[in-house]
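Enquirer: okay, sequence plus prediction incoming.
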Amino acid sequence: MRHIFLLLALLSYIPAIQSITCTNDFTRVGNKCLKLFTTPTSRTNASRTCAEYAGNLVTIKNHDDNFLLFAFVGNATDDDVWIGLYCFDKNVTNCLWDDGQGSAEVYNNFVSSRSEGNQFFGFYECVYYKVGDPWNGHWLSADCRWLRYSFVCEIPTTFDDDCALNFNGSCYIPSEELINSTQSLGLDSAQKICQENDGNLISIHSANENRFVLNYYKSLGLDSVLLGAVVTKHFFWMDDSHWDFSNIDHTNDEYGTCLKMALQNNKTVSKGSWYITPCDGSHYFMCKRSAGNSDLIHVPKVVKAPPSQCNKVLLMSGTFSSPTYPENCMYTLKTLDGQQIRITFQKFYVANGYIQIVEDYQGAEVKQKFSGTNKNLRYKSLTNELKVLFITEDLENMNSEFVAKFFSVFETE
């Protein structure tokens, strides 16, 4: 009998096993959630559809992922499917996954072309998954502009919960569900309400999570939402999670200790970007709490690109800056087909020289030149590739300093 009481006592300390689930009618396949769309479309439209679910085209990081995708689509469609891999050249290290987590260097299943001495059968930037013979379950590249395929979207699994907004192990509760829908609050009052509901003001740890929050507010007509960050010499999330993702637009006047997400485009900030603002006054806000056992939730750290990249090719997102010694530089920026590049200069002082942005658009070369001092210099590309030239007219007396951040956006963002 004593052993039974001990067992019952121990059981009270064992956390309940959380039910892992998928939202939005996605199907759990391995450790991710997938959804097949059988209407053939362009790679660009497929990627945009996935973004509406705060996801991306399916990624395949190992043999198990490849096999599970075959099992998932094999009985549902005879059409080949787009996958979330984009190749900038024939080097697999430059074939990047749409989720921003690595390249095809670790694993790929391209159809081989031994006669040409490389693993690609032909070469185009966009990659699709072959359904049916020949080459069933293998990957081929295709012309992004003209071909149409079915596609599979991917979102992360989460824990079963009755909250309406459930993403990647967390529940999100907008302020209108907690207080009067016409009311907004100051930082301390908003955080107190979140804590009373077992959460904190929102922290954001990936581009897809940022898009998830933005998607919710898309049709509500609000200008901004308060984030759960404290701004001092450094940035801190109020829920004590890692600061491993940032979407701050440093071109605005950085006065204040609060952080907001812009929900609309305006003259000073772009939709979805974050900006520093005073904490005075009232704000719309959103709370975030764990959906299930928080010990099971893991937020991966994101490896950030180094700040100086003179005469290099930069892919997807990152930072580049003025050279540390006198020289002219060219920075080549590329992103996925169907996306554009947004550049924000966090610091811009260019004397005895200039910066020129060059891109090819509809068969013509488009150039824009910038110099002097500019606190709010931003640029959005017309295509998915451009060059930034830094030209110093007097190398012996170079007196320029700039720091720029760039990231990939869809045309409507």
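Expert: Arrived safely, thanks for sending. Predicted, not measured: the structure shown is a model, and the values here were computed from it. Numbering: from 1, shown residues only.
Enquirer: for the rest of this, base every contact and every neighbour count on C-alpha atoms.
Expert: OK.
Enquirer: contacting residues for the residue nearest the centre of the chain?
Expert: Centroid-nearest residue in the chain: Ala207, 2.5 Å away (criterion: C-alpha atoms, centre = their mean). By C-alpha atoms under 8 Å, 6 or more residues apart in numbering, Ala207 lies in contact with Phe245.
Enquirer: any idea how far it lies from Tyr53?
Expert: 12 Å (C-alpha to C-alpha, to the nearest Å).
Enquirer: just to revisit the earlier point, how far away is the residue nearest to the centre of the chain from Lys288?
Expert: On the measure of C-alpha to C-alpha, Ala207 and Lys288 end up 17 Å apart.
Enquirer: next SSE downstream of the lengthiest strand in the chain?
Expert: As assigned by DSSP state E, the longest strand anywhere in the chain is strand 340-361. Next helix or strand after strand 340-361 toward the C-terminus (DSSP states H and E): strand 364-373.
Enquirer: how about that following strand: buried residues?
Expert: 370-371 (16 or more other C-alpha atoms under 10 Å).
Enquirer: equivalent analysis for stretch 253-264, please.
Expert: Neighbour-count burial for stretch 253-264 [16+ other C-alpha under 10 Å]: 257-264.
Enquirer: then stretch 220-238?
Expert: Buried residues in stretch 220-238 (16+ other C-alpha under 10 Å): 224-231, 236-237.
Enquirer: surely Gly228 and Ser203 touch.
Expert: Yes - with contacts counted by C-alpha atoms under 8 Å, Gly228 reaches Ser203, the gap being 5.7 Å.
Enquirer: please enumerate the helices of the chain.
Expert: 2-11, 43-52, 63-73, 187-196, 207-216 (DSSP state H).
Enquirer: excluding its own residues, what touches the third one? List them.
Expert: Helix 63-73 is contacted from outside by 29-30, 36, 59-60, 107, 131, 137, using C-alpha under 8 Å, 6+ apart.
Enquirer: residues in contact with Ile355?
Expert: Here Ile355 is in contact with 369-371, 388-391 (C-alpha under 8 Å, 6+ apart).
Enquirer: could you rerun that using 10 Å?
Expert: 329-330, 348, 368-372, 388-392, 402 (C-alpha atoms under 10 Å, 6 or more residues apart in numbering).
Enquirer: below is structure B, check it against A:
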Amino acid sequence: MKLFWVLLIFLKISFVKSQNRTCGMGFTLVLDKCLIVFDDGFPHSYAEQSECVTMYGGTLVNIHNAIENRAVSEFAISKNLETFWIGAFCFSNQTSSCYSDDYSGPLKYSNFHKGYPLIEKPSNGCVSMLTKGGQAGRWINSDCQKSYLSFICELPSIIINPAYSNCHDKFNGFCYLHGFGNMDYAESYCQQNNGTVMSIQSQMENTFVQYRLVTEWILLGAKRVFQNSYAWADGTPWGAFDNRNPVDRSLETLDCLVFYQLNGFWERTDCSLKQDFYCKIPLEPKVEDSKCNSTMLMAPTEISSGDGPCTWQLVTPGAYPITIYFTEMANGTTVELYDVNMQLSQEIKQSGVYFDAKTNILNVAHDGVGSFKAVAKAQTYHD
């Protein structure tokens, strides 16, 4: 009984948190998920490649905790579903061998019926949920090809922001704004629209781009800084999700990346080539971000003083040295600039000045005394 009340309280809290979120395209908001039912019977393999993916860019519903399990179960019951596919697959009878369809790795939560998972052959590792009687919310595994079940499709919910009510393409807290031009133009255009050239941070987002943005080639907001390493324009770490084509035949001297809609891979491209791009604009109110203690932070970018001592490693593609412009600086503030070998190059003590680095890497340090704001750009941006 105590667990029931804990679940109920958390459900109420979760629904309150979701009041600033919504769904589109006929989806229903459940906690922070957008869900839609496909109630005809389908084998699991079809469900994974159905309109859920090709039309919406979604996945089978994924369940990560008891709160979500209860909410999804109640949603399914309200839609008169009996047993339905969920986004999980098991390779053996051990729950540690069960993985989520959203590419988040092994399941951290499960709610299998007693005796499950029971994997007797490779094809029956697909997971479904029961909704009837005392077993409602429990999971079992079924044959992926021979079992025909309903399924629930999931998308991230959309943050409500009246300023972007006309944005056509929204996903997981961002508006995707289309443009056309080379990388220099794309960076400038996106900054003017409070965003950055699109980065892709997960397989789910990659699927969304492939099936929802429906543009054959899309310039990505990544530039090469070393032989096999790139930096995202929005400052997110490179490598958390990397979907480059392993047999990319484009010239190795090309420093930008382009998304290929046909297969979802990223390939090398010429930064000066004019092509389609998307600005990725946060829908939540912008929070001041000092980017304190960042490494491989791609210019153009803005940095500012944090709550204490901070360092920044600013980078641009190899051919372009960095210039840093100091737009604001309080009295008594000192910012130290170091070259790629960590040799002190300059101390900055006032605003309205800039410094031209000699290479594509500039290290910046602030001891936490005073405050400042600065903008870093590639030197090709000079007027």
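Expert: Perfect, thanks for sending it. Worth saying up front: this structure is predicted, and the values here are computed from it rather than measured.
Enquirer: report the TM-score for the pair.
Expert: With the length set by TM-score structural alignment, normalised by the length of structure 2, the two chains reach a TM-score of 0.63; 258 aligned residues with a C-alpha RMSD of 2.3 Å.
Enquirer: for the longest helix along structure 2, buried residues please.
Expert: Secondary structure assigned by DSSP H gives helix 2-17 as the longest helix of structure 2. Buried residues in helix 2-17 of structure 2, counted by 16+ other C-alpha under 10 Å: 7, 11, 14.
Enquirer: what's the closest non-adjacent residue to the last one?
Expert: This points to Ser14 of structure 2. Spatially, and ignoring its direct neighbours in sequence, Ser14 of structure 2 is nearest to Leu31 (5.6 Å; C-alpha to C-alpha, 6 or more residues apart in numbering).
Enquirer: reformat the buried residues of stretch 253-264 of structure 1 as a markdown table; add distance to Leu7 of structure 1.
Expert: Rendered in a markdown table, the data for the buried residues of stretch 253-264 of structure 1 read as follows (distance: C-alpha to C-alpha, whole Å):
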| residue | distance to Leu7 of structure 1 |
| --- | --- |
| Thr257 | 51 |
| Cys258 | 49 |
| Leu259 | 49 |
| Lys260 | 50 |
| Met261 | 50 |
| Ala262 | 53 |
| Leu263 | 53 |
| Gln264 | 57 |
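Enquirer: just to revisit the earlier point, between the helices of structure 1, which gets nearest to Ile357 of structure 1?
Expert: helix 43-52 (24.4 Å; C-alpha to C-alpha).
Enquirer: tell me how many other residues crowd Lys218 of structure 1.
Expert: 12 (other C-alpha atoms under 10 Å).
Enquirer: ok, the residue nearest to it when sequence neighbours are not counted to Arg211 of structure 1 distance?
Expert: The shortest distance from Lys218 of structure 1 to any non-neighbouring residue, by C-alpha to C-alpha, 6+ apart, is to Leu263 (7.4 Å). Distance of Leu263 of structure 1 to Arg211 of structure 1, computed by C-alpha to C-alpha: 11 Å.
Enquirer: what do those two both touch?
Expert: Gly272.
Enquirer: not counting sequence-adjacent ones, nearest residue to the equivalent of Glu252 of structure 2 over in structure 1?
Expert: The equivalent of Glu252 of structure 2 in structure 1 is Glu254 (alignment by TM-score structural alignment). Closest residue to Glu254 of structure 1 apart from its sequence neighbours, by C-alpha to C-alpha, 6+ apart: Ile276 at 5.4 Å.
Enquirer: next one: Pro174 of structure 1
Expert: Met286 (4.2 Å).
Enquirer: give me the neighbour count for that neighbour.
Expert: Met286 of structure 1: 25 neighbours (other C-alpha under 10 Å).
Enquirer: is it true that it touches Asn197?
Expert: No - here Met286 of structure 1 does not reach Asn197: they are 11.5 Å apart, not a contact under C-alpha atoms under 10 Å.
Enquirer: picking up where we left off before, counterpart of the residue nearest to Glu254 of structure 1 over in structure 2?
Expert: Match for Ile276 of structure 1 (TM-score structural alignment): Arg268.
Enquirer: and what of Cys171 of structure 1?
Expert: In structure 2, the residue paired with Cys171 of structure 1 is Cys175, using TM-score structural alignment.
Enquirer: and its match, what does it touch?
Expert: 158-159, 161, 164-169, 195, 278-283.
Enquirer: just the buried members of the residues you listed?
Expert: Of those, these count as buried by 16+ other C-alpha under 10 Å: 158-159, 161, 195, 278-283.
Enquirer: just the ones in strands from the residues you listed, please.
Expert: Filtering the buried ones among the contacts of Cys175 of structure 2 for strands - DSSP E - leaves 158-159, 278-282.
Enquirer: with distance to Met25 of structure 2 added, can I get the residues you listed in TSV?
Expert: Below are those laid out as TSV (distance: C-alpha to C-alpha, whole Å):
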residue	distance to Met25 of structure 2
Ile158	11
Ile159	15
Tyr278	21
Cys279	22
Lys280	21
Ile281	21
Pro282	21
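Enquirer: so which of the residues you listed would you say is closest to Ser96 of structure 2?
Expert: Among these, and counting by C-alpha to C-alpha, the member closest to Ser96 of structure 2 is Ile158, at 32.0 Å.
Enquirer: my guess is that closest one contacts Tyr164, does it?
Expert: No - using C-alpha under 10 Å as the test, Ile158 of structure 2 is too far from Tyr164 to be in contact (11.1 Å).
Enquirer: pull up the overlap in contacts between these two.
Expert: Common neighbours of Ile158 of structure 2 and Tyr164 (C-alpha under 10 Å, 6+ apart) are 170, 174-175, 283.
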